[in-house]
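Q: sequence unknown, structure follows:
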């Protein structure tokens, strides 16, 4: 069992004596705090913080991170307050410990909600000090190494959370070694049988391949020495979870994956990497389209390397990674490779540390915009994509985005306002759909318009958390402003009948009503009315302090302009259009749904003033409205084309068309046509009647 003395000995290789003593002090404090507590395995609890500090020591982390590792469970498990830690070890260490601690004092309805809230708390602490996540990753890594003592269900839950959140975070921070261990341990806990089978198969395959691996390694080493290049050639082993993912995702057999031989060549300088690339391309033929230069364009997590695939001896594919020692260190330990944390804020973080800071800043922005913690964690999971595409702005700036990103994701990555006002895009100078997935190397230009708004349909194809969160936020704001506007019109309509209006009612009258409804401002009340959650009729009675007194109905119906947006919709059962006699049904949460006066679906509530409202069409009503027509006509060649050209000639537009033959001679066609009003519909029907063979045209209603 490791002891504090062996850890102190390791730390003294890179930390000063005073800093090592501070880590020792933190250990003894934790030992005392956890006195009497034991782990599920029966060991004293303090062995866990000691092991976590050992993991951070392998990464050469600073003394404050190691102290936080020693104390990371003290607030959560021993009842010692953050203030006490602050007095003993300083504000910085106390903040790190608090950032890693779970929210134990709150009750959550579900495990998912607790997980989301705890992650949200940690994300905010990460924004203050990124070392919080490194302590948390080390804590989770030791817990994963000692999972066996837990019940099967708990093991699977922790493994699932690790694979979904912590492994992608380690990857995002460039910590390859930690990620691989997370994935293999998580895979073993989630699917023990599959893990064991693949492990056995890999052992067998490696035994059979020893000879050919040695031959390829030797030929690569000879190739470098003949060109006078100093480099270290080593075989690269694929990890179990990586093999499993390829087998599942790419639907490949185990033998196909193991037939590819992987090697790594480590050299001293960047220009040597390109010399090695030329040498190996001379030795074996490269596979077209399989070369990637991550040195010139690093991955989002700071990873740098040259990747190439070659046809080796006997046509065997060989994957080669070429990188410097510094890049190798960076690839394995990522942000922890060169700890650049500065106590002086003037020193700006560089390289991977700056990228990590940028990523955390993005996470914080998601957290501020998300509606709740579950929505936030969903956005973070989406954002932890391992594969990137690299695209260019029109000015040549490189943007990295997750695989499958669209122009809308790109627009939000450039700036939130660009995303919100985006209306079209050009990919490589040609107009393209906003939903088209971007390819690496494309140049993307966004066409925006002032006053444009995000489209709810974008949520079906965007992949970045930032785009999703900002679209949802903008739609909520849009829905709120439209609900307030409609709510004000509905309330004023009722108040007009009582010879009053919202402007005439004093703040003293409004305030008690808001308190009664547990609302803060009048806008919240108007929003509730607009969404149909409260009836304007009831609210008006309360405002005028005339409970029990029947208010006379307002002068005339409420006019509909067609520009009310998200809080006003048109019933699909009867498809009303301007000119039709209409009523409004107030539906809780949806706002107002417009129906025809004689629609069967609202016949029972038609005369209830709290649920239905008399409506009329405004003179300046705008927009296009769908109406369904049934056309019976004699069967003839080119029938659909004839109907389409007739509707088009009357300035109409066919949204949907379906056809079924009633008998061998008569065909019945269902058309959904978009028109401006009843007059426009009459023109469309008149045009259709001129077609030869038309027997009957009927407008369909519920």
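A: Done, it's in. This is a predicted model, so every value here is computed, not measured.
Q: From here on, just use CA atoms for contacts and neighbour counts.
A: Noted.
Q: gap between residue 80 and residue 129?
A: Counting by CA to CA, to the nearest Å, the separation of residue 80 from residue 129 is 22 Å.
Q: Looking only at neighbour counts, state which of those two leads.
A: Neighbour totals were compared for residue 80 and residue 129, and residue 129 leads with 17 against 13 (other CA atoms under 10 Å).
Q: Name the nearest residue to that one, ignoring sequence neighbours.
A: With CA to CA, 6 or more residues apart in numbering as the criterion, residue 129 has its nearest non-adjacent residue at 7.4 Å, and that residue is residue 96.
Q: Give the helix, strand or coil label for the one you found.
A: Classification of residue 96 using DSSP: H, G, I helix; E, B strand; the rest coil returns helix.
Q: just checking, it touches residue 70?
A: No - assessed by CA atoms under 8 Å, residue 96 is found out of contact with residue 70, at 11.2 Å.
Q: how far away is the closest residue to residue 3 other than its chain neighbours from residue 95?
A: Nearest non-adjacent residue to residue 3, counting by CA to CA, 6+ apart: residue 50, 7.7 Å away. Using CA to CA, one gets 19 Å for the distance from residue 50 to residue 95.
Q: before we move on, back to that, show me the contacts for the residue nearest to residue 129.
A: Neighbouring residues of residue 96 by CA atoms under 8 Å, 6 or more residues apart in numbering: 65, 68, 125, 129, 131-132.
Q: At which residues are the helices of the stretch 451-600 of the chain located?
A: Using DSSP state H, counting those that start in this stretch, the helices of the stretch 451-600 of the chain run over 465-496, 507-516, 522-530, 536-543.
Q: Use this one as the comparison:
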């Protein structure tokens, strides 16, 4: 167990390690008055975790605690509260070190302890049948064990980083973890409305299970980048001008759809990458719901809409709370182009789902330090 005293107390002298500061600078802190206290709490969790995992290495040879920090960074990028980020830093402490829950409770309080305990228990869940792997059944198992949705969010961050570094494991273990990710975590992310997590995990699974196909597609997408950026400007520039005339603040950007999605279309349609028209999408982010419909009108005035490809998920949200307007238009050069229009709040909900509901002030008081 780590010493109750840090090796040094950098918050008194202002000398924090670069790795810690890289994490802290990503943390969302709405109330500046609490910044120093949150910094102290995060430092104590960082230092405790660092000491707990001292001497432990991953298969790559890097310090094991790096994984905990990367997990915490993902949680910070989702704007999770500081207790959840502390849980990310400490999530493997009980399972992989001599630390016990009493140690964590004494240092960090009940909230962080419950998160660490929940993640530890989730790590012990084993699947014995295909039925147990189904997202609905897994959700029930998770909720019965976790009791706090933040535990599941930590588990997603943990799984993402493990998938990102999976190449250091034996191929047979890579395959097992990738299949479990595909069968359990991907559909679960979808059910929880965490689109960015779902697509990222799908691509990591694709990269692991079909590495040759992934590299081939990645090469094609990279080689077409300049042409793609030029095409996006042809669409976005006139739209941006029209929105500006109406005084509507908007962020417009183009994105390539997930590699796994594009590959799935290539296989299903028996077509090459160059023959897949809908691998690109434009997203328009505005401030108000009314602006979504104004942007839609401008888009349909500039480009011919494909009537059967219009869906209004603002008027009729999906069961996972997803809201957005989807439309497809005939863009420049006669190419069909998918457009998504939503507010910033809808964007956050669409990308990180339940994590968007866990904002700093909603969690109340600071954890025990």
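A: That came through fine. The structure displayed is predicted, hence computed values, not measured ones.
Q: what would the helices of the stretch 451-600 of the first structure look like in CSV with mean neighbour count and distance to residue 151 of the first structure?
A: Shown next, in CSV, are those (neighbours: other CA atoms under 10 Å; distance: least, CA to CA, whole Å):
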stretch, mean neighbour count, distance to residue 151 of the first structure
helix 465-496, 21, 34
helix 507-516, 13, 49
helix 522-530, 23, 47
helix 536-543, 19, 55
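Q: how about those, which one is nearest residue 626 of the first structure?
A: When those are compared by CA to CA, helix 465-496 sits nearest residue 626 of the first structure, at 22.2 Å.
Q: how about that closest one, aligned to which bit of the second structure?
A: Under the alignment (TM-score structural alignment), helix 465-496 of the first structure falls on nothing in the second structure.
Q: any idea of the angle that helix forms with helix 522-530?
A: The directions of helix 465-496 of the first structure and helix 522-530 differ by 80 degrees, with axes from the mean of the first three to the mean of the last three CA atoms, to 10 degrees as the criterion.
Q: Against which helices or strands is helix 465-496 of the first structure packed?
A: For helix 465-496 of the first structure, the packing partners by 3 or more CA pairs under 8 Å, 6 or more residues apart in numbering; DSSP states H and E come out as helix 351-369, helix 373-383, helix 407-414, helix 416-420, helix 522-530, helix 536-543.
Q: Can I get those in CSV including distance to residue 311 of the first structure?
A: As requested, these are exported to CSV (distance: least, CA to CA, whole Å):
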stretch, distance to residue 311 of the first structure
helix 351-369, 34
helix 373-383, 36
helix 407-414, 37
helix 416-420, 44
helix 522-530, 66
helix 536-543, 76
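Q: And those: which comes nearest residue 568 of the first structure?
A: Closest of those to residue 568 of the first structure is helix 522-530, at 9.0 Å (criterion: CA to CA).
Q: I would like the range of the second structure that aligns with that closest one, please.
A: Aligned using TM-score structural alignment, helix 522-530 of the first structure spans no residues in the second structure.
Q: Check stretch 391-402 of the first structure too.
A: Under TM-score structural alignment, there's no match for stretch 391-402 of the first structure.
Q: Show the end-to-end separation of that stretch, please.
A: Start to finish, the residues bounding stretch 391-402 of the first structure are 11 Å apart (CA to CA).
Q: longest single helix anywhere in the first structure?
A: Longest helix in the first structure, counting residues (DSSP state H): helix 192-226.
Q: Quick check: that helix compared with the second structure, mean distance?
A: Its matched residues in the second structure lie on average 2.5 Å from helix 192-226 of the first structure after superposition (mean CA distance after the TM-score superposition for the first structure).
Q: Show where the helix or strand following that helix falls in the second structure, residue numbers please.
A: For helix 192-226 of the first structure, the following helix or strand on the C-terminal side (DSSP states H and E) is strand 232-235. Strand 232-235 of the first structure corresponds to residues 251-254 in the second structure, going by TM-score structural alignment.
Q: Check stretch 661-669 of the first structure too.
A: Aligned using TM-score structural alignment, stretch 661-669 of the first structure spans no residues in the second structure.
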